[in-house]
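A.B. asks: Let's see this in three dimensions:
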Amino acid sequence: MNPPRRAAAPSFSSVEFRQALGSFATGVTIVTARAADGRLIGLTANSFNSVSLNPPLVLWSLSRLAGSMPAFERGSHYAIHILAAEQMALAERFAAKGVDRFAGLSWREGAGGAPLLDGAAAVFECFNRSRYEEGDHVIFVGEVERCEQRPGALPLIFHGGRYFTELPL
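C.D. replies: This is a model prediction of the structure:
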């Protein structure tokens, strides 16, 4: 018997799919870059994951319709910040539309000009190694050139549409 060549049509709605995905607790990140015209770009994302230790690779994804897509597609570098528990307001700020996300923030310049935000639990400075178009998103794979961690920082966690922090069992 030959395996099917395509997946069967979904037996659920987009709303049901989104609700089921909300059952998976994720960390919260902010991904930043500098556009070719010098503008600072940043957004909140929870689609972050490790890929490889050697070479050091991580991935994240972005909607094809995102206004920041051209900057991430064309840029050589970006930075991924794993947010600390006390950075919930920053996560909301970088998820909001129509605001200057960097106004009044303390940051320094990282690899390729990507802004590095202060206070994150960890930061990965990445070379924009490859991209894969899948469904309505683009998956970015970054090769980590530098990383740092803030010892003792508790992570910000997102689950079921709400923010949490780590509690030991």
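A.B. asks: Only C-alpha atoms from now on, for both contacts and neighbour counts.
C.D. replies: Noted.
A.B. asks: Residue 102: neighbour count?
C.D. replies: Residue 102 has 16 neighbours, counted by other C-alpha atoms under 10 Å.
A.B. asks: ok, for the spatially most central residue of the chain, nearest residue in space, not its chain neighbours?
C.D. replies: The centre of the chain sits closest to residue 45, judged by C-alpha atoms, centre = their mean, with a distance of 3.6 Å. Leaving out its chain neighbours, the residue that sits closest to residue 45 by C-alpha to C-alpha, 6 or more residues apart in numbering is residue 29, at 5.2 Å.
A.B. asks: Contacts only, for that neighbour.
C.D. replies: Shown in contact with residue 29 (C-alpha atoms under 8 Å, 6 or more residues apart in numbering): 44-46, 48, 80-83, 91.
A.B. asks: which secondary structure element contains residue 8?
C.D. replies: Following DSSP states H and E, one finds residue 8 outside all helices and strands.
A.B. asks: before we go on, could you also do this sequence so I can check it against the first one:
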Amino acid sequence: MHTTSPRAEDRAFDTAHFRQALGQFATGVTVITTRLADGTFRGLTASSFNSVSLDPPLVLWSLANGANSMPIFSGNSHYVINVLNARQAHLAKLFATRGVNPWDSVEYELSRTGQPILKGASAWFECHNRSRYPEGDHVIFVGEVELCEFSPCPPLIFHGGQFGALG
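C.D. replies: Next comes the predicted model:
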């Protein structure tokens, strides 16, 4: 069920100010990875990750409508959400850079469905691509977690346009 409420008032909205305000919310940093039918790996950096439900186990993330990888993640049945550890900022930058193949320099292993899992991640979630919801200038992906794992290492965080660690 998708419902919307009426807007309080029509007014000009400062998108740059909104973006700065959002930057005050510290988030974890993930790399979403998948494998295409031809065996090619793809991945992207995302900080829009959150839990949805424990029963069934659901998580969400979002992707801009104009992203080059939209057809890839919309069409694949599975993907892995890799939660980066505090020493993996280089991976966040690598997977956010256009025109480079990050897989040439990344250590990974394969999940049970053949999806790439980044070595050293604080946690990973192998997901079935359950549903997608267009909203604003993004699509919200809801993944049903089929398998997950974690290690007790500090996560990478993003706050105010900077990568960092807790503490």
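A.B. asks: Drop the TM-score for these two in here.
C.D. replies: After superposition, the two chains reach a TM-score of 0.92 (TM-score structural alignment, normalised by the length of the second structure), with 163 aligned residues with a C-alpha RMSD of 1.4 Å.
A.B. asks: picking up where we left off before, next step: the contacts of residue 29 of the first structure restricted to helices.
C.D. replies: Judged by DSSP state H, the contacts of residue 29 of the first structure include residue 91 as members of helices.
A.B. asks: among the contacts of residue 29 of the first structure, which two are most distant?
C.D. replies: 48 and 91 (14.2 Å; C-alpha to C-alpha).
A.B. asks: Tell me which residues touch residue 74 of the first structure, please.
C.D. replies: residue 36.
A.B. asks: ok, so what distance separates it from residue 32 of the first structure?
C.D. replies: 13 Å (C-alpha to C-alpha, to the nearest Å).
A.B. asks: Looking at the contacts of residue 29 of the first structure, spot the one nearest residue 165 of the first structure.
C.D. replies: residue 83 (10.4 Å).
A.B. asks: Residue 120 of the first structure versus that closest one, what's the distance?
C.D. replies: In terms of C-alpha to C-alpha, residue 83 of the first structure sits 5 Å off from residue 120 of the first structure.
A.B. asks: Look at those two and report which has more neighbours.
C.D. replies: Between residue 83 of the first structure and residue 120, counted using other C-alpha under 10 Å, residue 83 has the larger neighbour count: 27 against 24.
A.B. asks: Tell me which stretches of the second structure form helices.
C.D. replies: 15-22, 70-75, 89-95.
A.B. asks: Dump those to CSV, plus distance to residue 108 of the second structure.
C.D. replies: Below are the helices of the second structure laid out as CSV (distance: least, C-alpha to C-alpha, whole Å):
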stretch, distance to residue 108 of the second structure
helix 15-22, 32
helix 70-75, 19
helix 89-95, 12
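A.B. asks: Single out the most deeply packed of those.
C.D. replies: helix 89-95 (a mean of 18; mean count of other C-alpha atoms under 10 Å).
A.B. asks: Just give me the mean distance for that helix relative to the first structure.
C.D. replies: Compared with the first structure after fitting, helix 89-95 of the second structure deviates on average by 0.6 Å (mean C-alpha distance after the TM-score superposition for the first structure).
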